[in-house]
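> turn this into a structure:
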Amino acid sequence: MSIVKVIEVIAESEKSWDDAAKNAIKEASKSIKNIKSIYVENMEAKVDDNKIIKYRINAKISFVLKKR
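Modelled structure (predicted):
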């Protein structure tokens, strides 16, 4: 039997929301193995001088815990 754990993360990018999601996976994978999915719950952007300067996401990352 496999157990799936879910963590909630916040990530950002200066390029796009897609890149912010990729950054979330990249950073999470430094300490978590067996990542299976990411669910983006919320997106927001920081605006300066009428231009988007940062794309931000709140996401849930799911991964499988290894059996002992």
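
> can we go C-alpha only for contacts and neighbour counts from here?
Noted.

> neighbours of Ser16, just the number please.
17 (other C-alpha atoms under 10 Å).

> test my guess that it contacts Ile53.
No. Contact criterion C-alpha atoms under 8 Å: Ser16 and Ile53 do not qualify, at 9.6 Å.

> can you give me the strands for the protein?
All strands of the chain, identified by DSSP state E, fall at 3-13, 35-48, 51-65.

> give me the neighbour count for Lys36.
Residues contacting Lys36 under the criterion other C-alpha under 10 Å number 10.

> another one to check against the first:
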Amino acid sequence: MSVLKVIEILASSDKSWEDAARNGVNHASKTIKNIKSVYVKDQSITVKNDELSQYRVNLKITFEVQ
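Okay, here's the model as predicted:
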């Protein structure tokens, strides 16, 4: 039987939501091993000077606990 844990993180990118999710997983994988799945819970964009500025995602990351 496996034990799984879910954490929630916020990540961002200047390019896209997909890049923000990639950034979040890459950063989390530096300290968390055995990542099994990622769920995008929420998305948002900040606006600066009437331009899209930063893509943000709220991620739920599931990983196996050893």
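
> could the strands of the first structure go into JSON lines alongside distance to Glu27 of the first structure?
Putting these into JSON lines (distance: least, C-alpha to C-alpha, whole Å) gives the following:
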{"stretch": "strand 3-13", "distance to Glu27 of the first structure": "9"}
{"stretch": "strand 35-48", "distance to Glu27 of the first structure": "12"}
{"stretch": "strand 51-65", "distance to Glu27 of the first structure": "11"}
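
> pick the most deeply packed of the ones you listed.
Highest mean neighbour count of the strands of the first structure: strand 51-65, a mean of 17 (counted as mean count of other C-alpha atoms under 10 Å).

> average offset between it and the second structure?
Mean deviation of strand 51-65 of the first structure relative to the second structure after superposition (mean C-alpha distance after the TM-score superposition for the first structure): 0.6 Å.

> specify the angle between that strand and strand 35-48 in degrees.
Here strand 51-65 of the first structure runs at 160 degrees with respect to strand 35-48, directions being taken by axes from the mean of the first three to the mean of the last three C-alpha atoms, to 10 degrees.

> ok and strand 51-65 of the first structure relative to strand 3-13, angle-wise?
For strand 51-65 of the first structure against strand 3-13, the angle by the same axes, to 10 degrees is 160 degrees.

> what's in contact with strand 51-65 of the first structure?
Residues from elsewhere that reach strand 51-65 of the first structure (C-alpha atoms under 8 Å, 6 or more residues apart in numbering): 2-17, 20-21, 25, 32-47.
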